[in-house]
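Peer 1: No letters, just coordinates:
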C-alpha cells in the first residue's frame, strides 16, 4: 500500500483531540471517582459504557487507552484479566493494592512505567495539584472485563448504577431498566477475593521501572548518534538485540515496550516493523519522515505505524518516545536497505 500524508494523519491521535468518556465504568458516580476521564485510543478497551469513543478500532494485538484525573480523584479498586501497563505522562500518582486498598501502595511520577500483575486488585489516585494523565496499554485485542471490589458495587447501587453480567452498565437514575434476558453482575465473594491475592512488595518491585533507571541498549537496531532505545517491558528476547526484562512479568503481555530517546538534531535510521508499532510522545516532539513527507508528533500524541512502512524519526529538540510493538518476542525494527 502507498501511504500518503492524509492516510497517515488518520493514524495519529493528538492529545488535544482525545475524546473522554466520563461514565465509562460502574464507579463513575462514586464520591471521589466522579471527576475522572477515560480514553480508548486504540482497540475496544474495557469500558462498560456505550458512550466510550474509540479513536482507532484497527486490531493491534493490544489496546491503548488513557486516564486523566484531577488531584484527589480516585480510580476504584479493580482487577484485570490481562496485562495493564501505566506510563505516567503527567502528575504524581499513588497505586493502592488490595480489595479495600489495604495491601500496600506505590507512588509513581512522570516517566515511570508500571505493569500491574493480573488477578489482583489495584486502584489509583492523583496526588499533586492539577490534572494528570496516564497512558495505558492493555494486553490482547479483547483485554477482558474488569472485576470490581465489593465496595464499588455498593456505592454504584446507591447512586443508581447497575452492572450486568454482559459487561454493560444500566443507569437506573436516568430511567433505564434491566432487560429481561440480562442478569445483574454480583460482587466477588470471599473465595474469589482470596484468589485475587496481592504479590509481595519484592515481587511487585519487579513490575516497575523508574524513569531515572532507563538505560540505552548500544546493540539496538535504532541506536545512532544522539539516539538510544531503552528496554522496559520484554517477556522474552526480541529479534533486535534486546533480552528479557527489566520487566518480564509472570503473566502474558502480548507486546514489548521501550523508550526511544532522540536528542536535538538527531535522526534514527530508516526502518520498518513487521508487527504493529505504536508511538507515544512522552516529552518533546518528533517528525516522522518517509516518502510521503513529514508528519509531526507533539507531546502527548499517539501514532500507530503501518506495518512494513519505512520511516525515520527526527527531533528538533530533545524528545522521549514510548514505543509499543506487538508480540511477546517481536522481530523489532529492521533497517532499510
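Peer 2: Now that the structure is in, tell me what you want to look at. Since we're looking at a predicted model, the values are computed, not measured.

Peer 1: from here on, contacts and neighbour counts on C-alpha atoms
Peer 2: OK.

Peer 1: check contacts around the residue nearest the centre of the chain.
Peer 2: Residue closest to the average C-alpha location in the chain (CA atoms, centre = their mean): residue 136, at 1.4 Å. Counting by CA atoms under 8 Å, 6 or more residues apart in numbering, residue 136 makes contact with 64-67, 84-87.

Peer 1: since we're on the residue lying closest to residue 201 once chain neighbours are set aside, how many residues are nearby?
Peer 2: Nearest residue to residue 201, sequence neighbours excluded (CA to CA, 6 or more residues apart in numbering): residue 104, at 8.0 Å. Residues lying near residue 104 (other CA atoms under 10 Å) number 13.

Peer 1: Verify the stated contact: residue 104 with residue 96.
Peer 2: Yes: if you go by CA atoms under 8 Å, residue 104 and residue 96 touch, sitting 6.1 Å apart.

Peer 1: just checking, the residue nearest to the centre of the chain is part of a helix?
Peer 2: No: per DSSP: H, G, I helix; E, B strand; the rest coil, residue 136 lies outside any helix segment and is strand.

Peer 1: another structure for you, compare them:
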C-alpha cells in the first residue's frame, strides 16, 4: 500500500481530537462518577453505551482506550476478563481493590504503569486537583464485558440506569417503557463476586512499575546515543532482545509495552516491524517519517503504525521525548532496518 500522509493521518488520534463519552457505563449517574469521560481510541472497547465513539476500528489484537477525570471522580469497582493496563499521562490516581474497596489499594502517578490482573475487582479515582488522563490497553480484539460489583447495580438503579443482557445500557429516567422487549442483565450475585478474589498485595505490587524504575535495555535493537527503550510489560523472552519482566503477569497479555525515550535530536533509523505497533506520546515531540511523508506527534497523541512500514523516529524538540509503545504478541521479533 502507498502510505500517503493522508492515509497515515487516518491512523493518528490527536489528544485535542479525542471524542469523549460521558454515558459509557452503568455508574455514569452515580454521585462521584458523573464527571468521568471515557474514550475508545482503537478497537471495540468495553463501553456499554451506543454513544461511544470509536476512533480506529481496525483490529489490532488489543484495544486502546483512555479515561479523563477531575479531582475526586471515581470509576466504580469492576472486573475484566482480559488484561487492563493503565499508563498515567497526568494526575495522581488510586486503584482500590475488592468489591467494596476493602482489599487495599495502590497509588500511581505520571509516567507510572499498572497492569491489573483479570477476574478481580478494581476501580480508579483521581486524587489531586485538576483533570487527569489515563491511557489504557485492554487485551484481545474482544475484551468482553465489564463485571460490576453488586453495589454498583444498586446505586445505578436509583438513578434510572439498568443494564440489558449483552451489556447495553438502558436509560429508564423517562419512564419504564424503555424496558419493553428488553431482557435485563442480572446484578452480580454474591457467589460470582466471591469467585473474583483479590490477590495478595505483594503480588499486586509486582504489577506496577514506577516511572523512575524503568531502565533502558542495552540489548534493544533501538538503543543508541540518546535513545533508550525500557521494558514495562514483557510476558516472556522476545526475539528483539528483551527478557521477561518487569511485569510478566500470571494472566494473558498478548502484547508488549515499552517506554521509549529520545533526547533532543536523537534518531532511530528507518525500520519495519512484523507486529502491529501503537505509539503514545507521554511527553515531548516525536517525528515519525516514512517514504511517503512525516507526522509530528505531541503529548497525548496516539498513532497506529502499519505492519511492515519502514519508519524512522526523531525527537525534533529541545526537550526529551517520552513515548509508550505497544507491540502485538508476547514475543516481538527483531525489527528490520532499511539498508541504504
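Peer 2: All right, it came through fine. Only a predicted model underlies this, so the values are computations on that prediction, with no experimental measurement involved.

Peer 1: What does the TM-score come to for these two?
Peer 2: After superposition, the two chains reach a TM-score (TM-score structural alignment, normalised by the length of structure 1) of 0.98; 336 aligned residues with a CA RMSD of 1.0 Å.

Peer 1: Turn the contacts of residue 136 of structure 1 into JSON lines, including secondary structure, distance to residue 323 of structure 1 and neighbour count.
Peer 2: Formatted as JSON lines, the contacts of residue 136 of structure 1 follow (DSSP: H, G, I helix; E, B strand; the rest coil; distance: CA to CA, whole Å; neighbours: other CA atoms under 10 Å):
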{"residue": "64", "secondary structure": "strand", "distance to residue 323 of structure 1": "12", "neighbour count": "23"}
{"residue": "65", "secondary structure": "strand", "distance to residue 323 of structure 1": "14", "neighbour count": "21"}
{"residue": "66", "secondary structure": "strand", "distance to residue 323 of structure 1": "15", "neighbour count": "21"}
{"residue": "67", "secondary structure": "strand", "distance to residue 323 of structure 1": "19", "neighbour count": "18"}
{"residue": "84", "secondary structure": "strand", "distance to residue 323 of structure 1": "16", "neighbour count": "20"}
{"residue": "85", "secondary structure": "strand", "distance to residue 323 of structure 1": "13", "neighbour count": "23"}
{"residue": "86", "secondary structure": "strand", "distance to residue 323 of structure 1": "13", "neighbour count": "22"}
{"residue": "87", "secondary structure": "strand", "distance to residue 323 of structure 1": "11", "neighbour count": "24"}
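
Peer 1: any chance of those in a markdown table, with distance to residue 227 of structure 1 too?
Peer 2: Formatted as a markdown table, those follow (distance: CA to CA, whole Å):
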| residue | distance to residue 227 of structure 1 |
| --- | --- |
| 64 | 25 |
| 65 | 27 |
| 66 | 27 |
| 67 | 29 |
| 84 | 28 |
| 85 | 24 |
| 86 | 24 |
| 87 | 21 |
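
Peer 1: what about the residue nearest to residue 201 of structure 1, distance to residue 296 of structure 1?
Peer 2: 41 Å (CA to CA, to the nearest Å).

Peer 1: Could I get the full set of strands for the stretch 51-200 of structure 1?
Peer 2: Listed in chain order, the strands of the stretch 51-200 of structure 1 (DSSP state E, counting those that start in this stretch) span 54-56, 62-70, 74-80, 84-90, 93-97, 105-108, 113-116, 122-126, 131-139, 146-148, 161-163, 169-171.

Peer 1: related to what we said a few turns ago, ok, now how distant is the residue nearest to the centre of structure 1 from residue 38 of structure 1?
Peer 2: From residue 136 of structure 1 across to residue 38 of structure 1, the span is 10 Å (CA to CA).

Peer 1: ok, now residue 310 of structure 1?
Peer 2: To residue 38 of structure 1, residue 310 of structure 1 is 33 Å away according to CA to CA.

Peer 1: ok, now residue 164 of structure 1?
Peer 2: From residue 164 of structure 1 over to residue 38 of structure 1 (counting by CA to CA), the distance is 20 Å.

Peer 1: Ok, residue 308 of structure 1 next?
Peer 2: From residue 308 of structure 1 to residue 38 of structure 1 the distance is 31 Å (CA to CA).

Peer 1: Looking only at neighbour counts, state which of the two leads.
Peer 2: residue 38 (23 against 15).

Peer 1: Show residues contacting stretch 4-23 of structure 2.
Peer 2: So stretch 4-23 of structure 2 is contacted by 28, 34-39, 41, 49, 51-53, 55-56, 292-295, 297-305 (CA under 8 Å, 6+ apart).

Peer 1: just checking, which of those residues belong to strands?
Peer 2: Judged by DSSP state E, strands contain the following of those: 37-39, 41, 55-56, 293-295, 297, 302-305.

Peer 1: Now distance to residue 233 of structure 2 too, for those residues, in TSV please.
Peer 2: Shown next, in TSV, are these (distance: CA to CA, whole Å):
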residue	distance to residue 233 of structure 2
37	26
38	24
39	22
41	20
55	25
56	23
293	31
294	29
295	27
297	23
302	19
303	19
304	19
305	19
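
Peer 1: Now, of those, which are buried?
Peer 2: 37-39, 41, 55-56, 294-295, 297, 302-305 (16 or more other CA atoms under 10 Å).

Peer 1: Between all of the residues you listed, which two are at the greatest distance?
Peer 2: 37 and 294 (30.8 Å; CA to CA).

Peer 1: residues near residue 273 of structure 1, how many?
Peer 2: Using other CA under 10 Å: residue 273 of structure 1 sits among 21 other residues.

Peer 1: Report the separation between it and residue 120 of structure 1.
Peer 2: Counting by CA to CA, the gap from residue 273 of structure 1 to residue 120 of structure 1 is 34 Å.

Peer 1: Residue 306 of structure 1 too?
Peer 2: 35 Å.

Peer 1: same check, this time on residue 189 of structure 1
Peer 2: Residue 189 of structure 1 sits 14 Å away from residue 120 of structure 1, taking CA to CA as the criterion.

Peer 1: And those two? Which one has more around it.
Peer 2: residue 120 (22 against 10).

Peer 1: In structure 2, what sits opposite that one in the alignment?
Peer 2: Using TM-score structural alignment as the criterion, residue 120 of structure 1 maps onto residue 120 of structure 2.

Peer 1: That match reaches residue 194, doesn't it?
Peer 2: No: here residue 120 of structure 2 does not reach residue 194: they are 9.6 Å apart, not a contact under CA under 8 Å.

Peer 1: ok, and for stretch 264-279 of structure 2, which residues are buried?
Peer 2: So stretch 264-279 of structure 2, judged by 16+ other CA under 10 Å, has buried residues 264, 266-268, 270-279.

Peer 1: In CSV, list these along with distance to residue 316 of structure 2.
Peer 2: Listed next are the buried residues of stretch 264-279 of structure 2 as CSV, based on distance: CA to CA, whole Å:
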residue, distance to residue 316 of structure 2
264, 6
266, 8
267, 9
268, 12
270, 16
271, 18
272, 21
273, 23
274, 26
275, 26
276, 24
277, 21
278, 20
279, 16
